[in-house]
Each structure stands twice: as structure tokens, then as C-alpha cells.
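Chemist: model this:
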Amino acid sequence: MGVIEFVQNYDDLSTDQGFQFRFYCDHCRNGFMSTFEPNKLGLMGDALRAAGGFLGGFLSRAGESAYDIQRAVGGKAHDAALQTAVQEIKPLFNQCRRCGRWVCKEVCWNEARGLCKQCAPVEEEELASAQAQVVKEQIYSKLQEKDLTTEINLTAHATVTCPHCGSAVQGGKFCPECGKPLSTQTTCPQCHAQIPEGAKFCTQCGTRIGT
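Modeler: Coordinates of the predicted model:
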């Protein structure tokens, strides 16, 4: 049997019942699964185990032995099944002569250039991607020129939970659960500086707070 190609990126899904493999693209990781091929030795083991259920003794032990051997060692049947699977799936892939990777023809191959899209990007796809990126950047740039905070009090003490009862809140001046003020600070009537709750004098101008 010859060398089996692109064996790095595949999953062996084989069991004692049969052989099956899933092959992956080196770029996008798209997968292709080979056709399930029944394992004659595994089916024979099932027959022996079924017979052992009636006859017991040697036939039962023989069935278990065939099952265990097939699980432990792939053998020629497994290698032949892998070779068949490779030949089935290989037409869905191309190997890039520049980077050496196996890529799926449908998504990651540039037919016009004869290389994978990572080595030779498709111009139209790159242009569309670049245009979308520029639009995104321009949106951010134009938004930065707009004042979107006119209705937001940027100096007010912000909170997402009530400092009194711990309930979650979404803005406002009072807690919807306990009714207490959400702000733990007050404003000096003289200089409008922020004052911690409970303070009797303004820390900026010395004005007495409250009575």
C-alpha cells in the first residue's frame, strides 16, 4: 500500500463495527466525512458474541477476543479503509504548492491563481472586506464628532445597584425597590461640589450642609 496523503488533519471515527474518517481543511477547518465501511471482523465478533449468549464457553470468549483485538490494533483492514477514504475525499481538496497545506476547493482555493486564498487572496473578496472595514472605521470616526451625551448627567454619581438594598437599577434618582435615593453624594448649594452622604460641611467651600 502506498503512502497515505494529508493524514495530519483527520479524525478516525472507526469502531469495531466499521471504518469512517473525517478530514479537515487546513485553513477554514471545514470537514468532510468518508462513507462508512462495515468491518467484517467486527461483524463476525458480533455473531460470535450472539452465539456465545446461547452456547456460552468458548464461543463467547472467542467473540470477546475478536472485539478486543480489533479495538486495540487497526490492522490491514483499517489501513485499507483509510486509503479508500482518502481517495474518496481527496478530490474535494487541493494542496497549495506555496505553503504545502491541503485546503478545501469550495472555500479556500483560488482557482484563477492555482494557490490557496491565504497565499493568493481573491481580489473581489479582499476589496469587499476592505470596504466593510473602512465603513466601520468611518462610522466610529463620525460618531466621535457627535455629542451623544447631552441627556446624560456626566457629573452625577453613577451606580448599577442600590447602595441601600442592593437591588439592580437602570438609571434614575431613586431605587424602584426601596425608594431611597441612589446617589450616595449630595451637591453643595453654594459651590455645587459633590459631597459624600452624611457630611455636615462642604469640603470645598466650607458651607454647612443641611440644618
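Chemist: rest of the way, CA atoms for contacts and neighbours
Modeler: Fine.
Chemist: Helix or strand next in line after the helix ranked longest in the chain, which one?
Modeler: Looking across the chain with DSSP state H, the single longest helix is helix 123-144. Using DSSP states H and E, the helix or strand that directly follows helix 123-144 along the chain is strand 185-187.
Chemist: who touches that following strand?
Modeler: 157, 193, 194, 195, 196, 197 (CA atoms under 8 Å, 6 or more residues apart in numbering).
Chemist: circling back: which strands and helices lie in contact with the longest helix of the chain?
Modeler: Helices and strands touching helix 123-144, by 3 or more CA pairs under 8 Å, 6 or more residues apart in numbering; DSSP states H and E: there are none.
Chemist: Now do it: distance to the chain's middle.
Modeler: 24 Å (CA atoms, centre = their mean, to the nearest Å).
Chemist: picking that back up, among the contacts of strand 185-187, which are in strands?
Modeler: 194, 195, 196 (DSSP state E).
Chemist: who are the neighbours in contact with the last one?
Modeler: When contacts are counted by CA under 8 Å, 6+ apart, residue 196 is found next to 184, 185, 186.
Chemist: mind running it again at 10 Å?
Modeler: Under the criterion of CA atoms under 10 Å, 6 or more residues apart in numbering, the neighbours of residue 196 are 183, 184, 185, 186, 187, 202, 203.
Chemist: got it, and the second one?
Modeler: In this structure, residue 195 makes contact with 184, 185, 186, 187, 188, 201, 202, 203, 204, 209, judged by CA under 10 Å, 6+ apart.
Chemist: can you list these in a markdown table and add distance to residue 35 and neighbour count?
Modeler: As requested, the contacts of residue 195 are exported to a markdown table (distance: CA to CA, whole Å; neighbours: other CA atoms under 10 Å):
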| residue | distance to residue 35 | neighbour count |
| --- | --- | --- |
| 184 | 68 | 16 |
| 185 | 71 | 16 |
| 186 | 74 | 18 |
| 187 | 75 | 15 |
| 188 | 79 | 20 |
| 201 | 83 | 15 |
| 202 | 81 | 21 |
| 203 | 80 | 14 |
| 204 | 80 | 13 |
| 209 | 82 | 16 |
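Chemist: For the comparison step, fold the sequence that follows:
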Amino acid sequence: MSDVKFSNNYRDLCRREGVDAGFQFEFYCERCQDTWRTPFSAYRKGQVSGWLGRAAGIFGGVLGDAGRAADGFADAGFGEARDEAFKEAIESAKQHFHRCAKCYQYVCDPCWDTSKGLCRNCAPDAKVHGEAAKAQGLVQAVEEAAHAEGRNRAGSVDVKADKQLVCPACGTETHGAKFCPGCGAKLAAQAFCRDCGAQLAPGAKFCGDCGSKASDN
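Modeler: Below is the predicted model:
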């Protein structure tokens, strides 16, 4: 065929042979991906081949030879019949899709601005973008206010004291609690040597790495 349109935004659903042999094409909008299918058109030669093939599987013999002959007959005529069906499908698809003059994509009616002859990507709706911008601005302002509130609350949180985040007795996550939520064990705050930074064992009087007094930390 010459002057083939819709070369990228369609799927070929045709079946060459079998009892469900026929022609059908699915076109889709290149903006929103919504689809439109042509009505199914039966390919009689392929269907006859399918029925003979089923019969041959049951009875064999002459029907088997007839089925193979019908397969060849169906294959020989499929290409031309498919091209004709595709040509008709394109003419039908033209009623459902528009080609944008700027980006050359095919789009459906909701994605098309008739007054401008452009798709909604190339000719965005100002009102839609305005509402989206207001929503984005609101979210941004809320995030900024939340960050400010978080900074205000930071003064009530003890960030200097080290927390034991996993219970050494049962392995439960403590989330900084004073007692383990899993077994109730008292959790000692972790201490570190002021001189070398090594972690001190609970109750240690001296640092095991540098020998500094724990009482001086």
C-alpha cells in the first residue's frame, strides 16, 4: 500500500488461520494511550482451514490432506486480504484520531484542541495548568510551614544524649525508649570516650581503647 498512515500507534490483532481467523486492528492515542479497535472481520479461508484441521485431528485420512491444502490456500490469500482490511481500518481510524501539526502525533478527541489544530501537549489548557500550579504551590507552602514547625520543635528534643536503639537482651527496636518495648529491660544510654570517641561498655570506669577515665567523659 502507498501512503500508509498510523504506522506507529497501532497493534495488529489479525489471525491468519484457525476458527477465529480474521482481521482486527487496535489504534491508541499517543498522548493518553486510550485505545480504539476496529470491528472484527472474519477471514473465511483461515476459518475453513481451522475447522478442517480440527476435523483432521479427530478423523485423519482424507480430511487431513484437505486441511493441509486449505492451510496453503489460506496462507496464499492472507497478505492481500490483510492489506485491504488495514486500508479500511485506517479510514475508520481517521474518524477517531487527529494528527498534531506540531509534534505529528496522533491523538484522540479529548486530547485535541480543534480551534488550534494542535494536541493538548502542544497547546496546553491554561486553566488546567493554572489549577495544577495552585495545587503545587499549596503543597510547597505546606511543606515549608511544616519544616519551620519542625525546627521550632527541635528545642524540646534531646539530641546530645545517645540512645540505645536495639535492645541487647531481645533484639527489639527501641526507638530511643528508656525501657525495651519487647521485654521491658532497662536500656542504658550509650556513652563514648571524650578523648578517642570509642563506645564505652555499660558501667565502665575507663575507656577500653585509650584508658581515659569514664567519669571524665
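Chemist: Work out the TM-score between the chains.
Modeler: Once superposed, the chains reach a TM-score of 0.75 (TM-score structural alignment, normalised by the length of structure 1), with 203 aligned residues with a CA RMSD of 3.6 Å.
Chemist: before we move on, the earlier item: any chance of the contacts of strand 185-187 of structure 1 in a markdown table, with distance to residue 12 of structure 1 too?
Modeler: Formatted as a markdown table, those follow (distance: CA to CA, whole Å):
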| residue | distance to residue 12 of structure 1 |
| --- | --- |
| 157 | 59 |
| 193 | 70 |
| 194 | 67 |
| 195 | 69 |
| 196 | 67 |
| 197 | 67 |
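Chemist: Go through the residues you listed and name the one nearest residue 77 of structure 1.
Modeler: residue 157 (73.1 Å; CA to CA).
Chemist: quick one: contacts for the nearest residue to that closest one once chain neighbours are set aside?
Modeler: In space, and not counting its chain neighbours, residue 157 of structure 1 is closest to residue 183: 5.9 Å by CA to CA, 6 or more residues apart in numbering. Listed by CA under 10 Å, 6+ apart, the contact set of residue 183 of structure 1 reads 156-159, 162-164, 172-175, 196-197.
Chemist: List only buried entries from the residues you listed.
Modeler: 162, 175 (16 or more other CA atoms under 10 Å).
Chemist: Let's have the contacts of residue 183 of structure 1 in CSV, adding distance to residue 23 of structure 1.
Modeler: Shown next, in CSV, are the contacts of residue 183 of structure 1 (distance: CA to CA, whole Å):
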residue, distance to residue 23 of structure 1
156, 59
157, 57
158, 54
159, 52
162, 55
163, 57
164, 59
172, 57
173, 60
174, 60
175, 58
196, 65
197, 66
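Chemist: Looking at the contacts of residue 183 of structure 1, which one is closest to residue 54 of structure 1?
Modeler: For the contacts of residue 183 of structure 1, the nearest to residue 54 of structure 1 is residue 162 (73.0 Å; CA to CA).
Chemist: Tell me, how many residues neighbour the nearest residue to the closest one once chain neighbours are set aside?
Modeler: With CA to CA, 6+ apart as the criterion, residue 162 of structure 1 has its nearest non-adjacent residue at 5.7 Å, and that residue is residue 182. Burial of residue 182 of structure 1 is recorded as 22 neighbouring residues (other CA atoms under 10 Å).
Chemist: Residue 182 of structure 1 against residue 197, yeah?
Modeler: No. Counting by CA atoms under 10 Å, residue 197 is not a contact partner of residue 182 of structure 1; they are 11.1 Å apart.
Chemist: check which helix or strand covers the residue nearest in space to the middle of structure 1.
Modeler: Residue closest to the mean C-alpha point of structure 1, counted by CA atoms, centre = their mean, is residue 29 at 12.1 Å. Secondary-structure assignment from DSSP H and E places residue 29 of structure 1 in no helical or strand segment.
Chemist: Structure 2: which residue goes with that one?
Modeler: Applying TM-score structural alignment, one finds that residue 29 of structure 1 aligns to residue 33 in structure 2.
Chemist: Please tell me I have it right and residue 69 of structure 2 contacts residue 46.
Modeler: No. The criterion here is CA under 10 Å, and residue 69 of structure 2 misses it with residue 46 at 11.4 Å.
Chemist: residues in contact with residue 88 of structure 1?
Modeler: Neighbours of residue 88 of structure 1 in contact, by CA under 10 Å, 6+ apart: 33, 34, 35, 82.
Chemist: more neighbours, residue 69 and residue 46 of structure 2?
Modeler: residue 46 (26 against 13).
Chemist: just checking, what residue in structure 1 corresponds to that one?
Modeler: Using TM-score structural alignment, residue 46 of structure 2 sits opposite residue 42 in structure 1.
Chemist: Not counting its neighbours along the chain, what's nearest residue 52 of structure 2?
Modeler: residue 67 (4.8 Å).
Chemist: do the same with residue 172 of structure 1
Modeler: Per CA to CA, 6+ apart, closest to residue 172 of structure 1 is residue 182, 7.7 Å.
Chemist: any idea how far the one you found is from residue 166 of structure 1?
Modeler: From residue 182 of structure 1 across to residue 166 of structure 1, the span is 10 Å (CA to CA, to the nearest Å).
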